[in-house]
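In: Show me the folded form of this:
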Amino acid sequence: MKKKKYGLMILLALFCCILFSASAQAAGAKNKFVKASNGNVYYYNAQGKKAKGLVTVNGKKYYFASNGVQRTGWRCVKKKYYFFRQAGGAGGYMKKSTKVNGIRLKKNGTASYNKQQLRKLKLMVLASSEVDRCTNNKMTKAQKLKAAFRRAVSYGYGADTKFYSGSDWDIHYGEIMLYRKKADCFGFGAAFAYLANAVGYKAYAVSSGGHGWAEVNGRVYDPDWAKVTGKIKLYGGMNYNVTGPGIPRYKGNRLYVKKI
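Out: Coordinates of the predicted model:
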């Protein structure tokens, strides 16, 4: 009994030391990025306070949420859309004078868009928020992708529809699922493609016209079929060559493909 108490006291002391060390590091931080033990990155300004909103550091702009946590990817700040490199700390700066996801970024970093692109921007910002909620910053990129897939599998079913093949079909189905949290197979596939993109992967929404899924790194991600069968691991990164009873025919049926 004494040994157990002694062991618990040692663990408690170690925890307090780690906590104190992290707090001390943050307390003395000024004009620097600090990575907390939970993986979150903060920037402490000249007054030693956590930066919030858009902040300029060494000529580059960064974004920090209302709680001071650094956020990257697509973000909407005061009704303007920006893209921040998907990296922590100094690497997560605003991109300018380039194209991301087919959307042009001006010299000041703001996105230039038409009506269809605005819909896509809103969807990508929503996907970023979804990923914020279902992942944490201690996860690796691959772990975040798995968590995002499970998030997509957790969504509900809406009415089945005949496949809409307009040029904005990925946006159309992504909107249905990410806004309503229920859709058909096309919504499951498109929504996950947007979530995977928010994690930092090159992702595609894919459809045969009769079924929908997502593609990441050349592999099949089918949250709809994962939900139906309960086989999350199988349908969360399947090789196109895998066949068998009950498995949809993915290979050779990529009739509609949209890069996010």
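In: contacts and neighbour counts: CA atoms only from here.
Out: OK.
In: Show me which parts of the helix or strand hosting Lys5 are buried, residue by residue.
Out: Element membership of Lys5 [criterion: DSSP states H and E] is helix 2-27. Within helix 2-27, the residues scored as buried using 16 or more other C-alpha atoms under 10 Å are Ala26.
In: That helix: what's the following helix or strand?
Out: Using DSSP H and E, the helix or strand that follows helix 2-27 in sequence is strand 32-35.
In: Determine the next helix or strand in the C-terminal direction from that next one.
Out: For strand 32-35, the following helix or strand on the C-terminal side (DSSP H and E) is strand 41-44.
In: how about that next one: buried residues?
Out: 41-44.
In: Using JSON lines, please lay out these together with distance to Leu121.
Out: Shown next, in JSON lines, are the buried residues of strand 41-44 (distance: C-alpha to C-alpha, whole Å):
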{"residue": "Val41", "distance to Leu121": "25"}
{"residue": "Tyr42", "distance to Leu121": "25"}
{"residue": "Tyr43", "distance to Leu121": "26"}
{"residue": "Tyr44", "distance to Leu121": "30"}
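In: compare with the first, here's sequence two:
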Amino acid sequence: MIDKEHQLRTVNVIRYITPLREGGSMPALAEADDEFLYVLKFRGAGQGIKALIAELIGGEIARALGFRVPELVFANLDEAFGRTEPDEEIQDLLKASVGMNLALHYLSGAITFDPLVTVVDERLASEIVWLDCLLTNMDRTARNTNMLMWHKELWLIDHGACLYFHHAMQNWEEQAIKPFSLVKDHVLLSRATQLDAVNKDFSAVLTPALIQQIVDLIPDAWLAAEGTAAEAAQQRNIYKEFLLRRLGSSDIFTKAANDARQALI
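Out: Below you'll find the predicted structure:
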């Protein structure tokens, strides 16, 4: 059973406000029927449903580890939105995204994290680097930090590029135990001096039961979009086993991150 803290609310999108033309997925600012604003991630975007799955798993693992992450909600999109949108590109995106999407609570007034302006302490930097090694998150570089400063606190956003093994679903067992080579480009790597301690602490938090709860959040409809119910169950199990195997070999990616940091010195 999923603990209350690992349940996601479901909202209905009632107003499409404006596209956020960043990256290839073209999310949008939207209002839901709970009167909150959200950054809406579309199932019909170029990266497809797998990006939503990565966003969901990555965001909820980060939250379970104590990071500040905007609330994630399932967001239902009615087919009527595609009929009234004048922009053809956006209209096509909305039509392809009817049904359940994913949205993040909009942090009004937040600014993009700038490593030249804000110095992250070494423990927090180590925690974020370790998280991204676990999730194979290629998208936390100086060019695109995917972190925000909001009320003087650091928030993590945009985990859709995590778990890139699932775009092929081949050799996932091998991918699960590999070091994360792209950590060399991580924006916080030079500050990540406490990776070994973080590895010990975080590995203890992410129990098999917790991983199961998070993976169980993936809607069946997302997993079965291109196959049968049995294939969907198999995919869910692959996500669970990938994460458990990666945790079981966390010493490998932790050492690789330490070696990459040393190479910067």
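In: Got a TM-score for the pair?
Out: In this superposition the chains share a TM-score of 0.26, using TM-score structural alignment, normalised by the length of the first structure; 120 aligned residues with a C-alpha RMSD of 6.3 Å.
In: Which pair of the buried residues of strand 41-44 of the first structure spans the longest distance?
Out: Using C-alpha to C-alpha, the pair of the buried residues of strand 41-44 of the first structure lying farthest apart is Val41 and Tyr44, separated by 10.0 Å.
In: any idea where the helices of the second structure begin and end?
Out: For the second structure, applying DSSP state H gives helices covering 48-64, 81-84, 88-95, 122-135, 172-176, 195-205, 208-215, 220-223, 229-248, 250-264.
In: The fifth one - contacts with which helices or strands?
Out: In this case it means helix 172-176 of the second structure. Secondary-structure packing of helix 172-176 of the second structure (3 or more C-alpha pairs under 8 Å, 6 or more residues apart in numbering; DSSP states H and E): helix 229-248.
In: Name the residues of the helix it packs on that are buried.
Out: By 16+ other C-alpha under 10 Å, the buried positions in helix 229-248 of the second structure come out as 232, 235-236, 238-247.
In: Let me know the angle separating that helix from helix 250-264.
Out: Calculated by axes from the mean of the first three to the mean of the last three C-alpha atoms, to 10 degrees, helix 229-248 of the second structure forms an angle of 60 degrees with helix 250-264.
In: Quick check: next helix or strand after the helix or strand harbouring Leu126 of the first structure?
Out: If you go by DSSP H and E, Leu126 of the first structure is part of helix 115-134. Tracing the chain past helix 115-134 of the first structure, the next element assigned as helix or strand by DSSP H and E is helix 141-154.
In: Pick out whichever of the buried residues of strand 41-44 of the first structure sits closest to Gly212 of the first structure.
Out: Once C-alpha to C-alpha is applied, the member of these that ends up nearest Gly212 of the first structure is Val41, at 36.3 Å.
In: so the closest one makes contact with Tyr62?
Out: No. The criterion here is C-alpha atoms under 8 Å, and Val41 of the first structure misses it with Tyr62 at 11.4 Å.
In: Tell me how many other residues surround Asp132 of the second structure.
Out: Neighbour count of Asp132 of the second structure, defined by other C-alpha atoms under 10 Å: 23.
In: let me fix that: Lys60 of the first structure
Out: 13.
In: And it, how close does it get to Phe84 of the first structure?
Out: Here the criterion is C-alpha to C-alpha, to the nearest Å. By it, Lys60 of the first structure lies 10 Å from Phe84 of the first structure.
In: again, but for Lys259 of the first structure
Out: For Lys259 of the first structure relative to Phe84 of the first structure (C-alpha to C-alpha), the value is 19 Å.
In: for Ile232 of the first structure, same thing?
Out: Ile232 of the first structure is 31 Å from Phe84 of the first structure, by C-alpha to C-alpha.
In: ditto for Lys2 of the first structure
Out: Lys2 of the first structure sits 53 Å away from Phe84 of the first structure, going by C-alpha to C-alpha.
In: Same question for Gln143 of the first structure.
Out: Gln143 of the first structure is 21 Å from Phe84 of the first structure, by C-alpha to C-alpha.
In: Tell me which of those two has more neighbours.
Out: Phe84 (20 against 14).
In: any idea how far the more buried one lies from Gln117 of the first structure?
Out: For Phe84 of the first structure, the distance to Gln117 of the first structure - C-alpha to C-alpha - is 18 Å.
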